[in-house]
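Peer 1: Predicted model follows, preceded by the sequence.
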Amino acid sequence: MAYEDPENTLVMETTKGPVVIKLRPDLAPNHVARIKELAGEGFYDGIVFHRVIDGFMAQVGCPHGIGTGGSSKPDLKAEFNEEPHVRGTCSMARAQNPDSANSQFFICFEDAPFLNRQYTVWGQVIEGMENVDQIKRGEPVKDPDSIVSMKVASAL
């Protein structure tokens, strides 16, 4: 598969099928660098979608599978931007503290304007959104779907 910018394209294989994400280093350079670093280390491989809310979003990236953890790397400073949260937006999850994003992220099923400028948008699904739509719902999810593998396209 040929990608326009393989260095800034994520290929995520999920239990529901492939999802291709265009990375946006122009919006959030530090968050994109972290996602690429973790993907390159295989951090996301096998991690479950632990919080999936119909009509809202699917969240993933906790190594414990319950939303309480992150990678061993330091938390990131917020890179809030003007990019709106729309269907297919990839944005970082965080705790109350704006500078607490680490490895967890979510993909919006629908437009979520109430998140705008409160969470760091770092990417957009460009292929496979129909697979994201199939991810099993729940909080927590019983028998959740997962990321089988996630790699930067240039590393494939």
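Peer 2: Nice, I can see it.

Peer 1: CA atoms for contacts and neighbours, from now on please.
Peer 2: Fine.

Peer 1: ok, the residue nearest in space to the middle of the chain - contacts?
Peer 2: What sits nearest the mean C-alpha location of the chain, by Cα atoms, centre = their mean, is residue 105, with 3.9 Å. Neighbouring residues of residue 105 by Cα atoms under 8 Å, 6 or more residues apart in numbering: 59-61, 90-93.

Peer 1: what's around the residue nearest to it when sequence neighbours are not counted, how many residues?
Peer 2: Of all residues not flanking residue 105 in the chain, residue 92 sits nearest, at 4.2 Å (Cα to Cα, 6 or more residues apart in numbering). Neighbourhood size, residue 92 [other Cα atoms under 10 Å]: 27.

Peer 1: let's bring in a second one:
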Amino acid sequence: MHRRTLILSSTAVCITALAAPLLTGASPGSAQTSSAQSTDPENTIDLDLKQGRVVIRLLPEVAPKTVERIKTLARQGFYDGTPFHRVIEGFMAQGGDPSGTGTGGSKLPDLPLEVSQRHFVRGVCGMARTSAPNSANSQFFIMFAPAPSLDGQYTIWGQVVRGMEYVDAIKRGSGSSGIVNDPDRIVHMRVAADVK
């Protein structure tokens, strides 16, 4: 099995720079981001962690196939209980693999890369994949800091609009691989329109 992950060969030299201030856009939680929060429950994800609820605005205009996949899997309960198996300080938290190994995914076909003009900044949600561009499936990551080297290389499907402090509290992994022993898990991941 192939590991679906961010390819660090091109980003490893940038990891120390990832803790720099945001290059573009407002930080999640700022007034600008708060006013831009999604009012469309069908395109909003409620991601419940043990620390609290993270609200993610989906970007169907940017990545329609990926957004549809995220919503389909969330509606199936696929993500519930899955770990954040790879978490790198100053970079990102990766989850969405039920096996917790980085090699798993859903039974659905892999997705094509959906490239956009958006940038990987703090709070952006992207899809993990193998070295093959069209291999994203269920695994995703949330950025702790900007990573311009990822722009145009991975699909961006969402943006955290509330609860980034809970993402920041996800247990970190060790070493450059960021593999986490006894990782934090997703409690529930739902499309907001389905939450009663």
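Peer 2: Thanks, I have the structure now. Quick caveat, the model's predicted, so the values are computed rather than measured.

Peer 1: Post the TM-score for the overlay when you can.
Peer 2: Once the chains are laid over each other, their TM-score by TM-score structural alignment, normalised by the length of the first structure reads 0.97; 155 aligned residues with a Cα RMSD of 1.1 Å.

Peer 1: just to revisit the earlier point, reformat the contacts of residue 105 of the first structure as a markdown table; add secondary structure and distance to residue 3 of the first structure.
Peer 2: Converted to a markdown table, the contacts of residue 105 of the first structure look like this (DSSP: H, G, I helix; E, B strand; the rest coil; distance: Cα to Cα, whole Å):
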| residue | secondary structure | distance to residue 3 of the first structure |
| --- | --- | --- |
| 59 | strand | 25 |
| 60 | strand | 24 |
| 61 | coil | 24 |
| 90 | strand | 18 |
| 91 | strand | 21 |
| 92 | strand | 24 |
| 93 | coil | 27 |
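
Peer 1: Could you dump the residues you listed into a markdown table with distance to residue 53 of the first structure added?
Peer 2: Output for the contacts of residue 105 of the first structure, formatted as a markdown table (distance: Cα to Cα, whole Å):
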| residue | distance to residue 53 of the first structure |
| --- | --- |
| 59 | 9 |
| 60 | 12 |
| 61 | 16 |
| 90 | 15 |
| 91 | 15 |
| 92 | 16 |
| 93 | 14 |
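
Peer 1: preserved in the second structure, out of the residues you listed?
Peer 2: Contacts from those that recur in the second structure, judged by both residues aligned by TM-score structural alignment, their matches' Cα atoms under 8 Å, are 59-61, 90-93.

Peer 1: Neighbour-wise, which one of these leads?
Peer 2: Neighbour counts for those peak at residue 61, which has 30 neighbours (criterion: other Cα under 10 Å).

Peer 1: in stretch 71-80 of the first structure, what counts as buried?
Peer 2: For stretch 71-80 of the first structure, burial by neighbour count (16 or more other Cα atoms under 10 Å) applies to 75-76, 78-80.

Peer 1: What of stretch 116-127 of the first structure?
Peer 2: Neighbour counts over stretch 116-127 of the first structure (16+ other Cα under 10 Å) mark 116-125 as buried.

Peer 1: Kindly report the same for stretch 104-117 of the first structure.
Peer 2: Of the residues in stretch 104-117 of the first structure, 104-109, 111-112, 116-117 count as buried by neighbour count, 16+ other Cα under 10 Å.

Peer 1: Residue range in the second structure corresponding to that stretch, please.
Peer 2: The alignment of stretch 104-117 of the first structure onto the second structure (TM-score structural alignment) covers residues 139-152.

Peer 1: Could you do stretch 29-43 of the first structure as well?
Peer 2: The aligned range for stretch 29-43 of the first structure in the second structure is 64-78, by TM-score structural alignment.

Peer 1: Just give me how far that stretch sits from the chain centre.
Peer 2: Here stretch 64-78 of the second structure is found 13 Å from its chain centre; the criterion is Cα atoms, centre = their mean, to the nearest Å.

Peer 1: Repeat that for stretch 63-79 of the second structure.
Peer 2: Here stretch 63-79 of the second structure shows a centroid-to-chain-centroid distance of 12 Å under the convention Cα atoms, centre = their mean.

Peer 1: quick one: contacts of that stretch?
Peer 2: Contact with stretch 63-79 of the second structure is made by 45, 58-60, 96-98, 106, 111, 114-116, 138, 155-157, 186, 188-191, as judged by Cα under 8 Å, 6+ apart.

Peer 1: Which ones among those map onto strands?
Peer 2: Among these, the ones falling in strands (DSSP state E) are 45, 58, 156-157, 188-191.

Peer 1: how about the strands of the first structure, start to end?
Peer 2: 9-14, 17-23, 49-53, 57-60, 89-92, 105-108, 121-127, 147-152.

Peer 1: Take these and write them to JSON lines, including distance to residue 135 of the first structure.
Peer 2: Below are the strands of the first structure laid out as JSON lines (distance: least, Cα to Cα, whole Å):
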{"stretch": "strand 9-14", "distance to residue 135 of the first structure": "9"}
{"stretch": "strand 17-23", "distance to residue 135 of the first structure": "10"}
{"stretch": "strand 49-53", "distance to residue 135 of the first structure": "8"}
{"stretch": "strand 57-60", "distance to residue 135 of the first structure": "8"}
{"stretch": "strand 89-92", "distance to residue 135 of the first structure": "15"}
{"stretch": "strand 105-108", "distance to residue 135 of the first structure": "11"}
{"stretch": "strand 121-127", "distance to residue 135 of the first structure": "14"}
{"stretch": "strand 147-152", "distance to residue 135 of the first structure": "10"}
